[in-house]
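1. just need the structure, nothing else, for what follows:
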Amino acid sequence: MPADQIPDSGGDSSEWPWHKERWLKRQPRVWLIDDCVEDRTLVNRAIGKLVELQVFHTGASVLHAIAKLSDPTATSTPTSPDMLLLDFRMPRLSGPETLERLRSLEAGQLTPVIVFSSSAAQTDIESSYAAGCNSYVTKPSGWDDYRRTLRAVIRYWLDVSE
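-> The predicted model follows:
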């Protein structure tokens, strides 16, 4: 289904029982790294009203932002993410290459990274775990399953990392 035909997430907080306590402090921050505009749109529609979503189009751009988190000379510093959603197949720096570099940076060592990919190939899964991902999730094809899966993964990792 084309991204422009997917219904909005609606931000139904009843699906997020933990949100009330957490949102009293602040909205969870999720960074999405994906080169595909359609996939970015789907993720935004699924969780955009439930989390503070920051989008990066390349591995290099997220590595630059992560490096700024621990740079005392940076004039503007991004807000540290609670978790990252990383696409596997990207031009220039792939998901695993981005992840290996991310894990080498001090500010990128402890943040949960979930590879969210359309690939279910065992070699892709293994290379993602070898690079340091916390979880590998294959994107479901139907909208309801996509939204439900993405929300469950985020809910789990935000609870675990708290």
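2. contacts, neighbours, all on C-alpha from now
-> Fine.
3. centroid residue for this protein?
-> With distances taken as C-alpha atoms, centre = their mean, the residue of the chain nearest its centroid is residue 85 (1.8 Å).
4. contact partners of stretch 82-91?
-> Contacts with stretch 82-91, where a contact means C-alpha atoms under 8 Å, 6 or more residues apart in numbering, come from 28-35, 58-59, 94-96, 111-117, 119, 124, 128, 157-158, 161.
5. quick check: buried residues in it?
-> Residues of stretch 82-91 classed as buried: 82-90 (neighbour count, 16 or more other C-alpha atoms under 10 Å).
6. would you do the same for the sequence below? I want to compare the two.
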Amino acid sequence: MKVLLIEDDMIETMKMHRAVSGMQTKHQIIEAKNGEEALEVLNGGGELPDILFLDLNMPRMSGIEFLQILKNDDRLKFLPTIILTTSENRADLLKCYEIGIAGYIIKPLKYEDYENRIKKVFDYWEVSELFKG
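-> As a prediction, the model looks like this:
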């Protein structure tokens, strides 16, 4: 799968690369440090990613602002977007689901827990009908 990771924290980006490199199936990760960079990637004319991982707390444009732009774009609105955040704020969670996300994951403190959650997300989306064909 082609994955767009929208994350401003370099350590979190490295964790994602490490988790994905340990999987049997290889995935391509494209990075964006904020919502503006992510929109440039998505509107750059290349092949769209299969899935997005989005942090909520970012500079310039919050994850929720990015999500609203994404879901109002007819070409991008069906991209499965997984929130990957430290925010346990219930209002954030509800707002994200209201806008239209595919999942909401709280970043666990232990790396093993993080890796396990990321693997489960990939396992699910690898068998999703959206990617078959």
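7. picking that back up, just the buried residues of the contacts of stretch 82-91 of the first structure.
-> Of the contacts of stretch 82-91 of the first structure, these count as buried by 16+ other C-alpha under 10 Å: 28-35, 58-59, 94-96, 111-117, 119, 124, 128, 157-158.
8. ok, now how distant is the aligned partner of residue 14 of the second structure in the first structure from residue 137 of the first structure?
-> In the first structure, the residue paired with residue 14 of the second structure is residue 41, using TM-score structural alignment. Distance of residue 41 of the first structure to residue 137 of the first structure, given as C-alpha to C-alpha, to the nearest Å: 18 Å.
9. quick one on the thing from earlier: redo the buried residues of stretch 82-91 of the first structure as CSV? Include secondary structure.
-> Output for those, formatted as CSV (DSSP: H, G, I helix; E, B strand; the rest coil):
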residue, secondary structure
82, coil
83, strand
84, strand
85, strand
86, strand
87, coil
88, coil
89, coil
90, coil
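10. tell me the one of those residues nearest residue 67 of the first structure?
-> For the buried residues of stretch 82-91 of the first structure, the closest approach to residue 67 of the first structure (C-alpha to C-alpha) belongs to residue 84, at 14.5 Å.
11. mind listing the helices for the first structure?
-> With DSSP state H as the criterion, the first structure has helices at 19-25, 37-47, 59-69, 95-104, 122-131, 143-161.
12. so which bits of the last one are buried?
-> Within helix 143-161 of the first structure, the residues that qualify as buried by neighbour count (16+ other C-alpha under 10 Å) are 143, 146-147, 149-151, 153-155, 157-158.
13. which one of these is nearest to residue 132 of the first structure?
-> Of the buried residues of helix 143-161 of the first structure, the one sitting nearest to residue 132 of the first structure (C-alpha to C-alpha) turns out to be residue 157, at 15.0 Å.
14. trace that closest one over to the second structure, please.
-> Match for residue 157 of the first structure (TM-score structural alignment): residue 125.
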